[in-house]
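Student: please find the sequence and the predicted model below.
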Amino acid sequence: PTSLELTPHDRISITSDSEFEVFPGSGTSEDPYLIDGYNITTTSDEGIYIRGTTKYFIIRNCYVDAREYGISIRNVAGGTATVINNTCDNNEYGILLWHSVSSTVANNTFTNCGLKIVEDTIDAYLSHTVENNWVNGKILGFYTNLDSTIIDEPVYGQLILVNCTNVTVRDQILNRASIGLFLYSCTYSVIINNTCSNNSIGISLQSSGSATVANNTCNSNDNRGLWFSFSGSSTVVNNTCSNNIDDGIYLYSSGSSTVVNNTCSNNNHRGIALYHSGSST
């Protein structure tokens, strides 16, 4: 939906089940609450904010333009959240799923933003249904359990990989997508010759050790260019990570890694930072 076709609405904040009652529905799986057909254009941090609820709900056919999170879903009961056919424009993060397992995100369109998922376990990440979403006119690739796969067709606007082994990602342009490329619990990944700029984070590896990250360009991101967390024994070589608001390259608890021949200039904080990452070169 375009913003002109929808009903203008102020920011929506729901932090208890009773606050859903102004919307149609009863909150059951057969009759979920509906947040449907709104234009929410706001300078607030979130356009739609739902936290700590247990009722079933659907957010659909909305246009959301907020300062930080377009649609933010945090700590809701498993399987209760469905986010479909929305347009998220110019948010830092278009849609956030935070510890809200078994959610569905489908048929959404992102412009200058993308999807962020935060969970603590592989099973939690794997519980989500993410399909047929578009980032800056290209596919949002959400892939799980891949093995010995090469992703080299430049058709993606954002890539999220979970529990993959021996996957190569190369020759992608993943700009203005919140997090251009995100890996969780992936091993022996090869990330080469990608451009991930003007995001919040260019490339993020979480619990994804033994990776090779080479010849990527991660410039002008609002946070960090390359971010490794609990992703040790990795090789980081010949990347350009400049003009980022925070660090160019940041390793946290990612020891025994090799970081060489990278160009990290004009970052606002540090060019290369290693924290709790001993035995690295």
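Tutor: The structure has been received and is ready for your questions. Numbers count the residues shown, from 1 in each chain.
Student: hey, let's count contacts and neighbours off CA atoms from now on
Tutor: Will do.
Student: the stretch 101-250 of the chain: helices as residue ranges?
Tutor: With DSSP state H, counting those that start in this stretch as the criterion, the stretch 101-250 of the chain has helices at 122-126.
Student: let me see the contact set for the most centrally placed residue in the chain.
Tutor: Central residue of the chain (C-alpha atoms, centre = their mean): Lys116, 2.6 Å from the mean position. When contacts are counted by C-alpha atoms under 8 Å, 6 or more residues apart in numbering, Lys116 touches Tyr93, Gly94, Ile95, Leu96, Leu97, Ser178, Ile179.
Student: try 10 Å this time
Tutor: 69, 72, 93-98, 160, 177-179, 182 (C-alpha atoms under 10 Å, 6 or more residues apart in numbering).
Student: what of Thr7?
Tutor: Asp36, Gly37, Tyr38, Asn39, Ile40, Cys62, Tyr63.
Student: in JSON lines: those residues, plus secondary structure and neighbour count.
Tutor: As requested, the contacts of Thr7 are arranged in JSON lines below (DSSP: H, G, I helix; E, B strand; the rest coil; neighbours: other C-alpha atoms under 10 Å):
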{"residue": "Asp36", "secondary structure": "strand", "neighbour count": "19"}
{"residue": "Gly37", "secondary structure": "coil", "neighbour count": "21"}
{"residue": "Tyr38", "secondary structure": "strand", "neighbour count": "23"}
{"residue": "Asn39", "secondary structure": "strand", "neighbour count": "24"}
{"residue": "Ile40", "secondary structure": "strand", "neighbour count": "24"}
{"residue": "Cys62", "secondary structure": "coil", "neighbour count": "29"}
{"residue": "Tyr63", "secondary structure": "strand", "neighbour count": "28"}
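Student: for those, which one is nearest Ser26?
Tutor: The closest of the contacts of Thr7 to Ser26 turns out to be Asp36 (C-alpha to C-alpha; 14.6 Å).
Student: doesn't Thr87 make contact with that closest one?
Tutor: No: in terms of C-alpha atoms under 10 Å, Asp36 does not count as a neighbour of Thr87; the distance is 12.0 Å.
Student: next, the one to line up against it:
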Amino acid sequence: MINLPKKALFPVFLVILLLPMFIHSSSSPVQTLVDNSEQSSFSAFNYTSGLEILNDTAFELLNFEGNGTEAFPFLITDYNLVEDNHAPGIKIIDTTKFCVIANCTISLYLIGISLLNATNVVVSNNIIDYSSGSIDVNNCSNIEIVENTISNSYGAIDIDQSPGSIIEENTITSQFTGIRLFNSPNCLINDNIINLSSEGLGIYDSPGAIITNNDFTHGGIQFRSDDHQLEDYLSYTVENNTLNSEEIGFFKNIYNIDIDENIYGQLILINCSSIFVIDLEFSDCITGLSAYYGDSIIVVGCTFTNNLEGSIVMYFVDDPWIHSVSISESSSYPGGILLYGCSSGDVQENTFTNCNSGIQVSYSKSLFIENNIMEGCYSSGISIHSSNNIIIENNKCTNGSNIESGRIFVSDSYDCNIENNVIEDNKGYGILFYNASYCLIAANIIRNNHHYGVFLNQYTSNNIIYRNEFVDNCLGDYIPNINSQAKDSGSGNKWFSDFYNEGNYWNEHISNAPYDIDGEAEAQDPYPLKKSPFETNMMVPFFLISVILLLTTQNKRKKIRISSKIDKV
């Protein structure tokens, strides 16, 4: 026998202790499981760690019942996985064998069941709760998720790049999302019950989805597409679904009808034209009314309450006309109205109360936004992005709460007119321009806003600002080195009218000297007004010019035609 020195015994002991850790490396196809009862069986016991199957070999090493064929799939059944764990409860990766995950209870895991690069998997009759994500499927094929119960989770079922998946007869109570498809065409979503999800069913770039016989409470259906192809929207089949015990109205390729029966929990229009939506009520859904492509979608007198991601959303609709609509308590983006890729329309005489934002316009042109009231909108009252020829006139934006946002926000846009609006008592900016050019800001009342009344960033240029009333802006203590009620960091912007030789009214400025404006542009208003333009008759020619311009537009003629139609309803 060899006698080793005592100092040599420690490294030998350390090697023996660590040897099992090296043997169980990440290349192993099976994750070691230790159950609370120290049983050797892999079913019907409470486990403190999850199950990870890294390839087909793992099924046989774990002695699951079955042989991995379609007739006799491997059975992963009766697990009870309960642990506050930042890993999946059951994870299957890179497998081709047929298998069934059934009758398991999984709680407090980051993800309940995760499938990655797997094929031929059925997930059935499991109970999953208190997980960040319950069932996550990525880059898989021939997947069926049926008759599972999911509750108290942030998200329920996510399908990504897994075409042809089947999701049927599941019961979902989720805090945020129910079922979402990403880049997964030709999936079937049938006969599911989805409760209390902000987004009941989200279809993202997944054409050919068949959506039938689902029951939603507080959520509903929304479609999203990065490239917005009409044929993708037309490929959807949506039948016999309900939201809040009312029918989800789904219309494709229809024209010249009135929708005036208050029987819909949600309304979706695809490639429709000359549609009148009159006096309907929508509440507690992801989006009340969605329209994709088409023209002359006219929404009048409707009420939207507590709709989560937009009360009215229109993509690529010509001649949209939204009039006398009431929208309230819509807290998520966009909250109120979103017009994307729309043209030649009107949004007027609507009210927005406590929404995330009032009106959002993106990639659109030739729209009139007039006589709307935005009260207490968090983000912005009116937001214009990547658009041109937008007229924003006679609106009132008050009591906005976001300190970084503008009540009227214009970005990456040109040739927009902002006239005769009242913007007051907001915690952020009054009017905020990012990369906007050749716009007019005129005859607005801008007062008691905590940030600058008007702010033009360094990428703005060639805008004209005159005959506005600036009163007591920049009230917030968080803005250092404030010397004026506006800031100009752009180039070529004019704070006066060449034609009238008139600038703006600044209530703290009492001299005839030019008014210095904060910002890198070192701009001035050389003709500051001594009185508010709204206290004199100097606005008369201004209003006459505006009236003449409005009367000569095609949109105004359209309004006469539409108004006569509404009077007959």
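Tutor: Structure's in. What do you need? Keep in mind the model is a prediction, meaning the values are calculated, not measured.
Student: got TSV for the contacts of Thr7 of structure 1, with distance to Ser207 of structure 1 too?
Tutor: Shown next, in TSV, are the contacts of Thr7 of structure 1 (distance: C-alpha to C-alpha, whole Å):
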residue	distance to Ser207 of structure 1
Asp36	37
Gly37	38
Tyr38	38
Asn39	38
Ile40	36
Cys62	34
Tyr63	34
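Student: my guess is Tyr93 of structure 1 contacts Gly114. True?
Tutor: Yes: counting by C-alpha under 10 Å, Gly114 is a contact partner of Tyr93 of structure 1 at 5.6 Å.
Student: returning to that earlier point: spell out which residues are contacts of both of Asp36 and Thr87 of structure 1.
Tutor: Common neighbours of Asp36 of structure 1 and Thr87 (C-alpha under 10 Å, 6+ apart) are Arg60, Asn61, Cys62, Tyr63.
Student: which position in structure 2 aligns with the last one?
Tutor: Here Tyr63 of structure 1 is matched to Ile172 in structure 2, going by TM-score structural alignment.
Student: any idea how far that match lies from Leu289 of structure 2?
Tutor: To Leu289 of structure 2, Ile172 of structure 2 is 24 Å away according to C-alpha to C-alpha, to the nearest Å.
Student: what's the answer for Leu61 of structure 2, then?
Tutor: Distance, Leu61 of structure 2 to Leu289 of structure 2, by C-alpha to C-alpha: 53 Å.
Student: neighbour-wise, which of these two wins?
Tutor: Set Leu61 of structure 2 next to Leu289 and count neighbours by other C-alpha atoms under 10 Å: Leu289 wins out with 25 against 10.
Student: mind telling me what the more buried one corresponds to in structure 1?
Tutor: Using TM-score structural alignment, Leu289 of structure 2 sits opposite Leu159 in structure 1.
Student: that match touches Asn133, doesn't it?
Tutor: No: between Leu159 of structure 1 and Asn133 there is no contact under C-alpha under 10 Å: 11.2 Å.
Student: what touches both of these two?
Tutor: Common neighbours of Leu159 of structure 1 and Asn133 (criterion: C-alpha under 10 Å, 6+ apart): Gly114, Leu115, Ile139, Leu140, Gly141, Phe142.
Student: now rank the residues you listed by neighbours and give me the top one.
Tutor: Counting by other C-alpha under 10 Å, top hit in the shared contacts of Leu159 and Asn133 of structure 1: Gly114 with 35 neighbours.
Student: mind checking what that one lines up with in structure 2?
Tutor: Aligned partner of Gly114 of structure 1 by TM-score structural alignment: Gly220.
Student: compute the number of surrounding residues for Thr281 of structure 1.
Tutor: Thr281 of structure 1 has 11 nearby residues by other C-alpha under 10 Å.
Student: then Gly157 of structure 1?
Tutor: Neighbours around Gly157 of structure 1, by other C-alpha under 10 Å: 28.
Student: can you show me the helices along the stretch 51-200 of structure 2?
Tutor: Assigned by DSSP H, counting those that start in this stretch, the stretch 51-200 of structure 2 shows helices spanning 56-61.
Student: and the counterpart of Asn388 of structure 2 in structure 1, how far from Thr212 of structure 1?
Tutor: Aligned counterpart of Asn388 of structure 2 in structure 1: Gly255 (TM-score structural alignment). Taking C-alpha to C-alpha as the measure, Gly255 of structure 1 falls 14 Å from Thr212 of structure 1.
Student: more neighbours: which of the two?
Tutor: Gly255 (22 against 19).
Student: my read is that that one contacts Ser207, right?
Tutor: No: here Gly255 of structure 1 lies out of contact with Ser207, judged by C-alpha under 10 Å, at a distance of 12.0 Å.
Student: now the common contact residues for those two.
Tutor: Common neighbours of Gly255 of structure 1 and Ser207 (C-alpha under 10 Å, 6+ apart) are Ser229, Phe230, Ser231, Gly232.
Student: what's around the second one, how many residues?
Tutor: Residue crowding around Phe230 of structure 1 was assessed by other C-alpha under 10 Å; the count is 18.
Student: who's in contact with the equivalent of it over in structure 2?
Tutor: Aligned counterpart of Phe230 of structure 1 in structure 2: Tyr363 (TM-score structural alignment). Tyr363 of structure 2 makes contact with 315-316, 339-343, 384-388, 412-413 under the criterion C-alpha under 10 Å, 6+ apart.
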